[in-house]
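Student: What follows is a protein structure lacking sequence information:
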């Protein structure tokens, strides 16, 4: 459901910390969008070329309900994975989210709003928020990124799969809408994505826990030589079997730095 209308003033979302509902001052429209299943040709897609990359990399840590255990075990192996794929010298995971709907399938499904997690402004703010102040100036002088790692948990992701948009098909100036996220203690900023029939959406049908997708939310290199971000969204796949298991997934968000 790409964002399709702009507000008269600055676009704003105010999340309710209790209910999880969002109050926003703009509206959206649903659009039927072609989603290409790239199973069999997924190796053609790379981070710098399109903004995302699928990899075969089974996680050593497979229990994701214990937060402390996950941070102790899954975070470090994911840092190593990001470094291996990107060649980065420093990776700092600052956030994660998981989807566990097994015990209550009637809860709301994943959000179907095409988006990018951070704007340039928000990405720089993340560095200041999560990195020691004395390290920030030197790190910001070089290339840095925000990269997410998403993978299914326990069962293949047939229900509400994750789709990503080829960066080369996005008109950044006209297709994106900066939106302020207003929390009680801080303000972030995300990019909502407007509908454009030229967008090229891709997904890997039936992703397994042995597979992951790594995608950019920000890249400080913005000279046209590389993809800067990958808009993404969950979507309702009409080919999903009626008896498909409820989707479970884990997503990490990381600051990625280079020498």
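Tutor: Now that the structure is in, tell me what you want to look at. Since this is a predicted model, take the numbers as computed values, not measurements.

Student: use CA for all of it now, contacts and neighbours both
Tutor: Will do.

Student: Can you check which helix is longest in this protein?
Tutor: In the chain, assigned by DSSP state H, the helix with the most residues is helix 67-86.

Student: now what about that one, what contacts it?
Tutor: 59-61, 63-64, 88-93, 149 (Cα atoms under 8 Å, 6 or more residues apart in numbering).

Student: Pull out the buried positions in the next helix or strand after it.
Tutor: For helix 67-86, the succeeding helix or strand toward the C-terminus, using DSSP states H and E, is strand 90-100. Residues 90-94, 96, 98-100 are the ones in strand 90-100 that count as buried (16 or more other Cα atoms under 10 Å).

Student: Alongside the first one, take a look at this:
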């Protein structure tokens, strides 16, 4: 995520070469609503990996205070986590374990999106982070009930 560790060059990693290959998952869930967490993570990850430390669900974007129903798609081009946000995110969600885990040669944040119905409109696209400079994004506040984060959008 920007830093070289133990002789590796960050530029040698890209989504297709470093495990970021999109995977199509078919779910048996007919409808996903409310605050219920459907445990799809083990299926999506594909089983235990020797280097996998933990699967952690950190943001479940289902609804907001005072909003009825589920949230629709975000239509603007954006980045969920920037390279500069990776270490602070690790500290936020891993707590006391963060320093020990971040001292390892590499760490990776993997996003999972789980629509539980067929997508027939609002197409979804993913790109390799190395293809867009962080300076091309505009930092926009993303307000949560207990904190304010940021989302990078292309203006």
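Tutor: Happy to help now that I have it. None of these values were measured; they are calculated from a predicted model.

Student: of the contacts of helix 67-86 of structure 1, closest to residue 187 of structure 1?
Tutor: residue 93 (19.7 Å; Cα to Cα).

Student: Quick check: the aligned residue for the closest one in structure 2?
Tutor: Residue pairing (TM-score structural alignment): residue 93 of structure 1 is matched to residue 57 of structure 2.

Student: try residue 54 of structure 1
Tutor: Looks like residue 54 of structure 1 aligns to residue 22 there (TM-score structural alignment).

Student: I'd like to know how many residues surround its match.
Tutor: Counted by other Cα atoms under 10 Å, the residues lying close to residue 22 of structure 2 total 11.

Student: how close does the helix ranked longest in structure 2 sit to structure 1?
Tutor: Using DSSP H, we find that the single longest helix of structure 2 is helix 83-94. Using mean Cα distance after the TM-score superposition for structure 1, helix 83-94 of structure 2 ends up 2.7 Å from its aligned counterpart in structure 1, as a mean over the superposed pairs.

Student: packing partners for that helix?
Tutor: Under the contact criterion of 3 or more Cα pairs under 8 Å, 6 or more residues apart in numbering; DSSP states H and E, helix 83-94 of structure 2 touches helix 98-102.

Student: Can you tell me the centre-most residue of structure 2?
Tutor: Nearest to the mean C-alpha position of structure 2, by Cα atoms, centre = their mean, lies residue 111 at 2.7 Å.

Student: which ones are touching that residue?
Tutor: Applying Cα under 8 Å, 6+ apart, no residues contact residue 111 of structure 2.

Student: redo that, cut-off 10 Å
Tutor: 20, 57-59, 80-81 (Cα atoms under 10 Å, 6 or more residues apart in numbering).

Student: Quickly name whichever of these is closest to residue 126 of structure 2.
Tutor: residue 20 (9.8 Å).

Student: Quick check: which element contains the closest one?
Tutor: Counting by DSSP H and E, residue 20 of structure 2 is part of no helix or strand.

Student: any idea how far it is from residue 127 of structure 2?
Tutor: 10 Å (Cα to Cα, to the nearest Å).

Student: For these two, work out which one has more neighbours and name it.
Tutor: Using other Cα under 10 Å as the criterion, residue 20 of structure 2 and residue 127 rank with residue 20 on top: 17 against 11.

Student: Correct me if wrong: the match of residue 54 of structure 1 contacts residue 16.
Tutor: Yes. Counting by Cα atoms under 10 Å, residue 22 of structure 2 does reach residue 16; the two are 8.7 Å apart.

Student: any idea what residue 81 of structure 1 aligns with in structure 2?
Tutor: Aligned partner of residue 81 of structure 1 by TM-score structural alignment: residue 44.

Student: What count of nearby residues applies to its match?
Tutor: 16.

Student: re the thing from before, which residues do residue 20 and residue 127 of structure 2 both contact?
Tutor: With Cα under 10 Å, 6+ apart, residue 20 of structure 2 and residue 127 have common neighbours residue 14.

Student: counterpart of residue 136 of structure 2 in structure 1?
Tutor: So residue 136 of structure 2 corresponds to residue 175, using TM-score structural alignment.

Student: tell me how far the ends of stretch 112-129 of structure 2 are from each other?
Tutor: End to end - Cα to Cα - stretch 112-129 of structure 2 spans 16 Å.

Student: Equivalent analysis for stretch 51-69 of structure 1, please.
Tutor: This stretch, stretch 51-69 of structure 1, spans 30 Å end to end (Cα to Cα).

Student: May I see the buried residues of stretch 32-47 of structure 2?
Tutor: So, applying 16+ other Cα under 10 Å, buried residues of stretch 32-47 of structure 2: residue 44.

Student: Please read the previous query as pertaining to stretch 137-152 of structure 1.
Tutor: Those would be 139, 144-152, for stretch 137-152 of structure 1 by 16+ other Cα under 10 Å.

Student: if I look at residue 35 of structure 2, how far off is residue 94 of structure 2?
Tutor: 22 Å.

Student: same check, this time on residue 16 of structure 2
Tutor: Distance of residue 16 of structure 2 to residue 94 of structure 2, given as Cα to Cα: 27 Å.

Student: So for the two, which residue has more residues nearby?
Tutor: residue 94 (16 against 10).

Student: and the closest residue to residue 143 of structure 2 other than its chain neighbours, which of the three is it?
Tutor: Excluding the flanking residues, the one nearest residue 143 of structure 2 by Cα to Cα, 6 or more residues apart in numbering is residue 149, at 6.2 Å. On the three-state scheme (DSSP: H, G, I helix; E, B strand; the rest coil), residue 149 of structure 2 is labelled strand.
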